[in-house]
Each structure stands twice: as structure tokens, then as C-alpha cells.
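Enquirer: Take this sequence and fold it.
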Amino acid sequence: MRHASIRTLLVICAALVLPATAAAPASAARGDPALQAALDDVVAAGGTGALAVVDDGRRTIQLTSGVARLEPRQALRPSARFRVGSDTKTFVSVVALQLVGERRLRLTDTVEHWLPGLVPNGQNITLRMLLNHTSGLFDYGADETFFAEFLADPTRPRTPRELIAIANSHPPSFEPGGGWSYSNTNYILAGLIVEKASGRALERLVEQRVIRPLGLRSTAFPATTRIAGYHAHGYLPPSVTGAGYRDITAVDPSSVWAAGAMTSNATDLRTFYEALLRGRLLAPAQQRELLTPVVVAPTFSYGLGLFIEQLSCGPVFGHNGGIPGYVSWTYTDRAGERSIVLMMPTQPDDALFPVLTKALDLAVCRMFGRPPL
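Expert: So this is what the prediction gives:
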């Protein structure tokens, strides 16, 4: 469950061939030699870069390895902005819950109530089911045709209703409320419901209700293929392209919209999730709903847009983000007093997942001030 993201890319066109030495790991190891070595291992395994920010409640360390851009080569700094993929879901869930607190929405409201005729069986699918992935709706991102078209042209714009139509062309995974299955379709629908209930664009709501109040200066809900400011370029590795690294930074955000369009950096993600767990964004009743889990596995539960996970050194709360070329994790403790962010601007493959997991577990243990098991 830790790797819930857009699935591994299998077919790539027009690969960009670059020297094998382009992503050599950084040699400096300041602040935490073991964690620095773990990031260097990620780069040695094929990641173009990796960064970690760890706040243990007493001090914060920021470490990087590799590069933000392969050609021309550019250093990776902790302030780099990334596409943060499914971390967007937590932002959207927060806005939805704020509207619930204002009695403009109810978690028991159905899709049919707000979006008549848009999905089959919409009268039995509630907003809560969308936010905690118990609707049973097919994930449009798993559609083979959509995926092939996305790889051929990731800059092609799409409407939310196009994405939902793709999902509707597949049977549901189960009856509403009858199981749990991570589906980007849920959040496309949740975004439309939020817009309908508020009368405002989702991007504007996230900016006004979350980004501005928290002072997230490096966070955006972009409307174009561009990432503003200093950012890490996202790459598909040779294991995926069959050749060299392919720069896939330019993605039209409409392909993921409410499910994964946002950009941010490690500092802003820390600030957001720490503020959320401290109760700064939601009223107590909605905070309880946020943290009400659907148990998926013995060590993994899902709240309303929030991972609740038991790792080797302790329980963590947050989310991960996966979009082609980028992957990230942001975790805090229950009180929002400690946190970690781990980010890599390369599509993970079978060689990268083990070293990423090692770096993530080590960072979480550092967050809790405990030795890794």
C-alpha cells in the first residue's frame, strides 16, 4: 500500500539518451551520514536525484543526492519544487471537509445528488466513499488506452468528465462500500462535487483555504504544463524507456486534476501535513472524520485522503505522491510535531523500490529518534 501511485510505466516513445554517469551521487554527507548514504544508494540504483527532510521535533536536517536536471546539469537543492501527485488528494479532502463543517456539504451526500447521471449507481456512492476509496469505481489511470495515449502525449489536455467516462467504461471493482480500492476516479468526482457545492473552481478553493493561510509559497495547483520557479525535472529511467532517461516534466495537469495535479516542495509539504495533524485546518468534528480509518491491511489504513500506517519505528500519518517522473512521501507523527519528506524525480522501477523503502524507513526512524530495526 505504501506505493499507491500511477502504475509503473511500461511503454515509452522518443526516449532521450544520456550518459550513464549523469546521475552520479553526491559525495558530501552532512547532518546524517547514514541517511545521506541511503539517498546516494537511491541515485546509484538509477534515481536522477533524491532528497530527504527530517524534523525530529528538535532539529531539522535537509539532505540531497544527485541532480535536479540532467542536461544541462543542475544541482538538486532541498527547496526544489516537484510534482507531488496524490498528495493533492489530501488538499482536496481538507477543502471538502471544510465545506462539510460549513454545512454546504455532507459526507453522506451522494454523487447522484450533486452530479446527476454522471456515474452508474451514483445514488449509492457517497462523498465519504469517494474520499476513503470505498466507492468501488474503476481507476481511470489503469485503463490501457488512456495510459498509452498519455505516454504518447502527456501534454494533451483532458476534462474531468472525459476521465470519468474512461472509468465508466469498466465494471466497478465492488459494490459501493463493499471494499477498498485506491482509485483516482474518486477524487475527480470529489473535485467536481466541491466545485458544485461551492460555486468556485477547485484550484481557487485550495489556494484560498489552504495555500494562502499556511503561507505555502512553493505550492501551486497549476493550470499549465509548466512548474513555476526552481524545480526538479522528472524522468523515466532506462529500465522503462528501453534506452536512456526521458524527461517527462511537462505534463498537462488536467490528466490528473483533483487526483494529483499539484506542485510543491519539501518545506511546504511538511508545513501542510504538520498543520493538518495539529488541527489547524479543520474543526474537531471534521478532524475526527479525517482520521476515521478504513482498515486495508494489518499495518495500513486510509482515512479521508490520509494514510495511517504502522512502520517499523512507529505510526505515521500522511500520504505519498506518484505521477510519471516523480514520487514522494510525507509523514508526520499523530501530533504533527515530527515529520519526514522523501522525494525522488524519477519513475520508480524494481531496482529503485527496495532502496527507496530503506531510505524511507530510515528517515521515519530518525523522525522518532529511534534506531532502525
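
Enquirer: hey, let's count contacts and neighbours off CA atoms from now on
Expert: Noted.

Enquirer: can you tell me which residues contact the spatially closest residue to P154 that is not a sequence neighbour?
Expert: Distance criterion C-alpha to C-alpha, 6 or more residues apart in numbering; nearest residue to P154, sequence neighbours excluded, is V251 at 5.0 Å. The contact partners of V251, by C-alpha atoms under 8 Å, 6 or more residues apart in numbering, come to P154, T155, R156, T225, R226.

Enquirer: and the last one, how far is that from F147?
Expert: Okay, so that is R226. Applying C-alpha to C-alpha, to the nearest Å, the value for R226 to F147 is 21 Å.

Enquirer: Which one of the two is surrounded by more residues?
Expert: Neighbours were counted for R226 and for F147 using other C-alpha atoms under 10 Å; F147 has more, 19 against 13.

Enquirer: before we go on, could you also do this sequence so I can check it against the first one:
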Amino acid sequence: MSRSSVRLSRGAAAAVTVGTLTVSLAAGPVSAAPASVPAAPTVRAPGPTPSGPAVRDLTPAVARQLDAAVQKMMHEADIPGAIVGIWTPGQPGYVRSFGVADTGTGRKMTPGLYMRIGSETKTFTVSALLQLVDRKKVGLDDPIGRYVDGVPNGDKITLRQLAEMRSGLFNYSEDPGFFKALTTDPQRPFTPQQLLAYSFRHPVLFQPGQKFSYCNTNLILLGLVVEKESGQRLGDYIRQHVTNPAGMKDTLFPAGNAFPRPHAQGYTEQTANGRAADAADWNPSWGWAAGAMISTLENLRIWAPTVATGRFPDGTRMVSAATQKQRLITPQANSDKGAGYGLGIFDVQGWIGHNGSLPGYESLTVYLPSTRTTLVALLNTDTDYQGQEPSTVLGKAITTIISPAHVYNLPVTRTG
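Expert: Presented below is the predicted three-dimensional model:
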């Protein structure tokens, strides 16, 4: 099969990456005034705490070093705007916004903006699935064919293999017909069944469980399982059972291209003609359970320890201890040393969480259990820099400073 010229809905330990375009999107960044916030709620990590040196204290000198590093990478990578938050209990918080939310008006980025979070949606969808596992509604080792008809190898592929990206199914967002349909009419809605049809027209890539291959198709199927077994729409289930109990009132599963204000505009080169465009009003239904959600810096600050530990901020369990233990089994993804993928979650050099990317936006929400440190970064571009996602470039620059023994260096892995 011939590849399309760009990648869509990347994230996690693999990127659907095929060509790099080089249109400059914005001028250099502008730093906002510092803003400190209280330390995040204490949440106990499951099992023994990994050994390792503490992150550096977020002193004024370290904060200035971070400011300079973020601004440098934004200038080099043509990132219009970014929001960054770092929190460790017992230390001052680091919250900054840099650059612009709108290149046309010069409106500055601010910490409270709504942002599209792309593949971080996967962490919410899989959390919903794991709650149904705890309720004995589904089993991780059930075949997907028990719940959804017409899946290639549906009698062999398990829900576990879908969640851990080892199904062997073709990634619908790599289909040239899908790419053409989306980019010629970015505001069109897609149904889950339409997305699956793009995948199922292709043969399977390998037999279930043979290897890791990051695939949005897997999450569309898991979203359908959640809906079937819960009797609720996916967004309604996530709101009632995941985000509301976590206190995440500004995290939502949008209807159509609805985007709460204030939000940042998002800049992409994943277009039909290859020219840069503002994708803020694109309809994210094509990402659905794999990438449609919206959130804020403060809400993702809550989510990082919640998804990494399986506990809500009040200490109650989001998923059982036994299920969370299974979730955090993160075997190495392909040949990527230090990067492993579990059940809708990754571990990159000790940082547990997920990243997200879809046209115009990127995000990174990770948690370091050894120090209970949370790092969140939100960007309003998805244009690669030297073959890497901008969120990876920024995450590496930040963690090189704050946690030199745990540098976030997500490898570049190409699929297809």
C-alpha cells in the first residue's frame, strides 16, 4: 500500500509519520508571567515506589533555566504557543504560558485555555473499559468478536491486545481514502463504523500478540465495547464514571467540532494541499475514542496521578488495584529501549502517562511515581521538528533539566 503524505492522530510509543513539511507557522514565543499553584493532592502509587533520585527543586534559578529551554525549543521548532505545568508535592509549582494562542491576532497563550488533547483520549477510553472489567461486564481476554461483528481475526484478538496495541489490525488513519475524505472536508462527521471500514478493507498486519503496532482502530473498537456493555454513549460514561469523580469539570468529549472558549487556535500542515492551516474548527469525530477529547492544564494536572495510580484525588479507586497492576505492565515497544506500552498507557524512562496529537494540537501528560511529579505540556501545533513530535522535543528539554535520570526521550517509531 502506498502511504499518504502526512500522519494523523499520532501519539504514544509510535507515530504514524510519513513526510515532513516545512512551512513556518509563527514568530518566536513570548513568555507569560510566572504563576505558582498549590501542590497536587497526595496520591499513593500502587506497589513499591521505584528508586531513583528526586527531581530538582523548582527554585527560581531552575525556573529561569526552564523558561529559557522552552523558549529556545519553541523558536527552533516554530511552535506558536505552549502551556507547561510541573508539580511535585512540597515544592512550588511551575506554571507558564509562552507564545501566542492566535497567530493572526497575536493573542497570548494563557494557562486556562481549552486545548484538544488527541491520543490522551485513549487513557480515558481504556480507563472506562477497565472499570467494566472490574464490574465483570467484560474480560480482558475476551475476543473482540464477542462484542463487535466483522472484525478481521475477531475470534482471536482480545480486548487486552487491543488496549496494548498488539492486535495486528490496520490503522484506519493511514488509509489514503480516509486522509482524502478528512482533508477535503475537515468539518465532516465520521461514525465509528465508517472509521472501522477504512481499516477492515486492509489485510491484518500480523497475528494477534506477535508485536507492537500503534493503531487507532483498536480504540474505536474498545469505545464500542464500552458503549455496548455500559448502555451509555462513550462520552456520557467517561463523564459520569471518570472525569466527574476526578473533579475534572473542564474535560469533555465534544459533540461535533464544538470547542469551549477560551481556546487556542491550532496550526497544522496536514491538509489536502500541504499548506499550513488553522484546524481549531476541524471535527474531531474522526478520532472518537482514540483522540477526540478536550481538556485544560489544570484538569490534566489531576489526571496524571489519577491514571498512573488508578486512584481518584480523594483516594478512592478508579480501577481496582489488581486491574491497575495489569495496566502498568509495559513491555518494551518494538526496539525502543526505555519505552514500553501497557493498557492504554506508556512508560518512557519512568514517566507514566500518554501523549496526544491531532491536526493543530499536541499534548503530553506524564507522572513520575518516584517523586510524585506531574508534567503537563500543551501545544498549538503538530508540525514535526527534525522528525520528532514537538511535544517530544519539549518534554525532552524540560526533563533534561528537572529529572536528568529520567529524560523523556520517546523514540521515533514509524509504522505501516
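
Enquirer: Give me the TM-score for these two chains.
Expert: After superposition, the two chains reach a TM-score (TM-score structural alignment, normalised by the length of structure 1) of 0.88; 361 aligned residues with a C-alpha RMSD of 2.8 Å.

Enquirer: so the residue lying farthest from the centre of structure 2 is in which element?
Expert: Residue farthest from the centre of structure 2, counting by C-alpha atoms, centre = their mean, is A61 at 30.3 Å. Using DSSP states H and E, A61 of structure 2 sits in helix 60-77.

Enquirer: which residues of the stretch 201-350 of structure 1 fall in strands?
Expert: 235-236, 246-247, 263-264, 294-297, 300-302, 307-311, 314-323, 326-332, 339-344 (DSSP state E, counting those that start in this stretch).

Enquirer: how about the helices in the stretch 51-200 of structure 2?
Expert: Assigned by DSSP state H, counting those that start in this stretch, the helices in the stretch 51-200 of structure 2 fall at 60-77, 121-134, 159-163, 176-184, 192-200.

Enquirer: Tabulate those (JSON lines), appending distance to W303 of structure 2.
Expert: Converted to JSON lines, the helices of the stretch 51-200 of structure 2 look like this (distance: least, C-alpha to C-alpha, whole Å):
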{"stretch": "helix 60-77", "distance to W303 of structure 2": "23"}
{"stretch": "helix 121-134", "distance to W303 of structure 2": "9"}
{"stretch": "helix 159-163", "distance to W303 of structure 2": "19"}
{"stretch": "helix 176-184", "distance to W303 of structure 2": "30"}
{"stretch": "helix 192-200", "distance to W303 of structure 2": "26"}
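
Enquirer: Quick one: closest of these to P143 of structure 2.
Expert: For P143 of structure 2, the closest of the helices of the stretch 51-200 of structure 2 is helix 159-163, at 6.3 Å, according to C-alpha to C-alpha.

Enquirer: Please compute how far that closest one lies from its chain's middle.
Expert: 17 Å (C-alpha atoms, centre = their mean, to the nearest Å).

Enquirer: Where does that helix end up in structure 1?
Expert: Counting by TM-score structural alignment, helix 159-163 of structure 2 falls onto residues 127-131 of structure 1.

Enquirer: and if you look at stretch 131-142 of structure 2?
Expert: Stretch 131-142 of structure 2 maps onto residues 98-109 of structure 1, going by TM-score structural alignment.

Enquirer: next one: stretch 191-210 of structure 2
Expert: The aligned range for stretch 191-210 of structure 2 is 159-178, by TM-score structural alignment.

Enquirer: residues of the matching stretch that come out buried?
Expert: Using 16 or more other C-alpha atoms under 10 Å as the test for burial, stretch 159-178 of structure 1 gives P160, L163, I164, I166, A167, N168, P172, S173, P176, G177.

Enquirer: Show residues contacting it.
Expert: Here stretch 159-178 of structure 1 makes contact (C-alpha under 8 Å, 6+ apart) with 118-120, 124-125, 129, 134-140, 143, 146, 181, 185, 188-189, 192, 254-255, 257.
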